[in-house]
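Enquirer: Just to be clear, the model below is a prediction. Sequence and coordinates:
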Amino acid sequence: MTSPVNNARLTKGAIVALDPFNPLASVVIFQYNPAELTRSLTPAAPPGGAAAVPVGAQRLTGPPTEKISLKVTINAEEQMPVAGTVTGGSVYPQLAALEMLMYPKSLLVIKNAVLAAMGTMEVQPPEAPLTLFIWGLRRVMPVTVESYSVTEQYHDNNLNPLIAEADLQLRVLTYQNFTRRQAGYYTFLSYQIVKEAMAMVASVSNIAATGAAILK
């Protein structure tokens, strides 16, 4: 199916992890925007299910659980060559950037190991960086990667992948997953406020269209 959007200046989607220790290793701009993106929303209901909801009332304990599924395709033949790279123009760096979203940074792991060896009683596990899924200016949301699988289709002489397809399952994090001091709290609030504004635009348009139809 041909896209109805003019691709003369295509905005590319991205996944960005705000990592102060290594910001460059945590930016993944899609080479191609996925042809399809699947989203599911499950309302937040009170504990106890329908029996806990008073008659005639619907209680929402928070924002819905939103999940996003997408397939990211990477092709080394259509990338700009980078002279002197150890991968020889493969897609391994892009795959590594995606996979690093799920790894604790090695420096923090080593630091915790040193603290444990020194007899520290309680070593906190490394905190994951704030990861943002960016799908246009109106949809910037904090996410966590729930699952990732990749199919490497071709390899060079050094077994570096040349073409790959990565399936990503993301879960949107809400303000309930952050404290008010964390940037993710306000990132999600901004995402919801923009969505409320878009819903208002749709409502006004629908009312106007309904009024015009009645007057005919």
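Expert: Perfect, I can see it now.
Enquirer: Please count neighbours and contacts with C-alpha atoms only from this point.
Expert: OK.
Enquirer: just checking, I74 touches I29?
Expert: No: I74 is not in contact with I29 according to Cα atoms under 8 Å; the separation is 10.6 Å.
Enquirer: Those two: which has the busier surroundings?
Expert: Neighbours were counted for I74 and for I29 using other Cα atoms under 10 Å; I74 has more, 23 against 16.
Enquirer: What separation is there between that one and V140?
Expert: 22 Å (Cα to Cα, to the nearest Å).
Enquirer: Does P23 touch A17 like I think?
Expert: Yes: contact criterion Cα under 8 Å: P23 and A17 qualify, at 7.4 Å.
Enquirer: of those two, who's got more company?
Expert: A17 (25 against 12).
Enquirer: ok now do that one, which residues does it touch?
Expert: P23, S26, V27, L101, P129, L130, T131, L132 (Cα atoms under 8 Å, 6 or more residues apart in numbering).
Enquirer: Am I right that the fourth one is in a strand?
Expert: Spelled out, that is L101. No: read with DSSP: H, G, I helix; E, B strand; the rest coil, L101 is helix and lies in no strand.
Enquirer: correct me, but it touches S26?
Expert: Yes: contact criterion Cα under 8 Å: L101 and S26 qualify, at 7.0 Å.
Enquirer: what about the most centrally placed residue in the chain, which helix or strand?
Expert: Centroid-nearest residue in the chain, with Cα atoms, centre = their mean: F133, separated by 3.1 Å. Under the criterion DSSP states H and E, the helix or strand holding F133 is strand 130-134.
Enquirer: Let me know the next secondary structure element after that strand.
Expert: Assigned by DSSP H and E, the successor of strand 130-134 is strand 140-155.
Enquirer: okay, pairing it with this:
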Amino acid sequence: MTTYPNSPKIVKGGIVLIDAKSGATLSMISLQYNPEKLNRKYEPQAFGDGGQGNALRLKGPAMETLTIEADIDAADQLEFPEQNKDVTEHGIQPQLALLESLVNPTSAQLNNNNLLASAGTLEIAPMEMPLALFIWSKNRIVPISVKTFTIDEEAFDTQLNPIRAKVNLSMQVLNINDLGFQHRGGSLFMNYLQNKEQLASKVGGAALSSFGISSLPP
């Protein structure tokens, strides 16, 4: 891909996996090309009992779902096979495998649970995944869980390694109702919410005259 010396630096979007307790970075998934669209869906958490006086009450933050469609393409790397031997040998399978790790426990976790079950352990805790953070600029760093994930492999090399794919990823933003205030992800959500409040405060106030009225009804 051709670059020019005066081109502005493009910030990448992606996902970072961290240890929820220590905060240590475990792995990073940088999107090869920033998607053209980011779809955001909100479901307000209304009080919901229908009682008089409760229509304006909320149980907590709205449920937010983020959806992106990203392209992964090995064409640029395959132009220089000697410099990109992994791509030449495996295509884009390493990138796809890293994405798939978002929705699968590790083989070590599965083997450990199997050993516990074989030893007669009555209660086996569910396998805990790393904390995934979706990063889309410095103002949008949010803890997420993957809801749905599809991969369309669109082209292959002579060894049937995928060399071009389209990935559709739907993610639920995890808030304090999901994680709690003491969890590292809960703190990151609160920071995300506070960033939104600060951005909203930068919008200038409108005059009632812009709506064609001089005052509100009593």
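Expert: Perfect, thanks for sending it. Remember, predicted model here, so these are calculated numbers, not experimental data.
Enquirer: ok, the contacts of A17 of the first structure in the second structure, which still hold?
Expert: Among these, the contacts conserved in the second structure (both residues aligned by TM-score structural alignment, their matches' Cα atoms under 8 Å) are P23, S26, V27, P129, L130, T131, L132.
Enquirer: what about the first one, distance to R138 of the first structure?
Expert: Translated: P23 of the first structure. Taking Cα to Cα, one finds P23 of the first structure at 23 Å from R138 of the first structure.
Enquirer: Which stretches in the second structure count as helices?
Expert: With DSSP state H as the criterion, the second structure has helices at 75-78, 85-90, 93-100, 107-118, 176-179, 184-200.
Enquirer: now these as JSON lines including mean neighbour count?
Expert: Below are the helices of the second structure laid out as JSON lines (neighbours: other Cα atoms under 10 Å):
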{"stretch": "helix 75-78", "mean neighbour count": "14"}
{"stretch": "helix 85-90", "mean neighbour count": "16"}
{"stretch": "helix 93-100", "mean neighbour count": "14"}
{"stretch": "helix 107-118", "mean neighbour count": "12"}
{"stretch": "helix 176-179", "mean neighbour count": "14"}
{"stretch": "helix 184-200", "mean neighbour count": "16"}
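Enquirer: for those, which one sits closest to I10 of the second structure?
Expert: The closest of the helices of the second structure to I10 of the second structure is helix 75-78. By Cα to Cα, the value is 17.7 Å.
Enquirer: helices or strands up against the closest one?
Expert: Secondary-structure packing of helix 75-78 of the second structure (3 or more Cα pairs under 8 Å, 6 or more residues apart in numbering; DSSP states H and E): helix 85-90.
Enquirer: Now the helix it packs on on the first structure. Mean distance?
Expert: In the superposition with the first structure, the average deviation recorded for helix 85-90 of the second structure is 4.5 Å (mean Cα distance after the TM-score superposition for the first structure).
Enquirer: Please state the offset of that helix from the chain centre?
Expert: 27 Å (Cα atoms, centre = their mean, to the nearest Å).
Enquirer: now the angle from the strand holding F133 of the first structure to strand 140-155?
Expert: Interaxial angle of strand 130-134 of the first structure relative to strand 140-155 (axes from the mean of the first three to the mean of the last three Cα atoms, to 10 degrees): 80 degrees.
Enquirer: Residues in contact with strand 130-134 of the first structure: which ones?
Expert: So strand 130-134 of the first structure is contacted by 13-19, 101, 139-144, 183-184 (Cα under 8 Å, 6+ apart).
Enquirer: Drop anything exposed from these.
Expert: Among those, those that count as buried by neighbour count (16 or more other Cα atoms under 10 Å) are 13-19, 101, 139-144, 184.
Enquirer: Pick out the most distant pair among the residues you listed.
Expert: D19 and R139 (20.5 Å).
Enquirer: returning to that earlier point: please tabulate the kept ones among the contacts of A17 of the first structure in CSV, including the columns distance to E66 of the first structure.
Expert: What follows is those, written out as CSV (distance: Cα to Cα, whole Å):
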residue, distance to E66 of the first structure
P23, 26
S26, 23
V27, 22
P129, 20
L130, 17
T131, 15
L132, 14
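Enquirer: List only buried entries from these.
Expert: S26, V27, P129, L130, T131, L132.
Enquirer: Tell me the one among those residues nearest to V82 of the first structure.
Expert: Using Cα to Cα, these come closest to V82 of the first structure at V27, 17.3 Å.
Enquirer: Show me what that closest one aligns to in the second structure.
Expert: In the second structure, V27 of the first structure lines up with M28, judged by TM-score structural alignment.
Enquirer: and that match, how far is that from P105 of the second structure?
Expert: M28 of the second structure is 17 Å from P105 of the second structure, by Cα to Cα.
Enquirer: do the same with N195 of the second structure
Expert: 32 Å.
Enquirer: Same check on E43 of the second structure?
Expert: Distance from E43 of the second structure to P105 of the second structure, by Cα to Cα: 29 Å.
Enquirer: got it, and I151 of the second structure?
Expert: Taken as Cα to Cα, the span from I151 of the second structure to P105 of the second structure is 19 Å.
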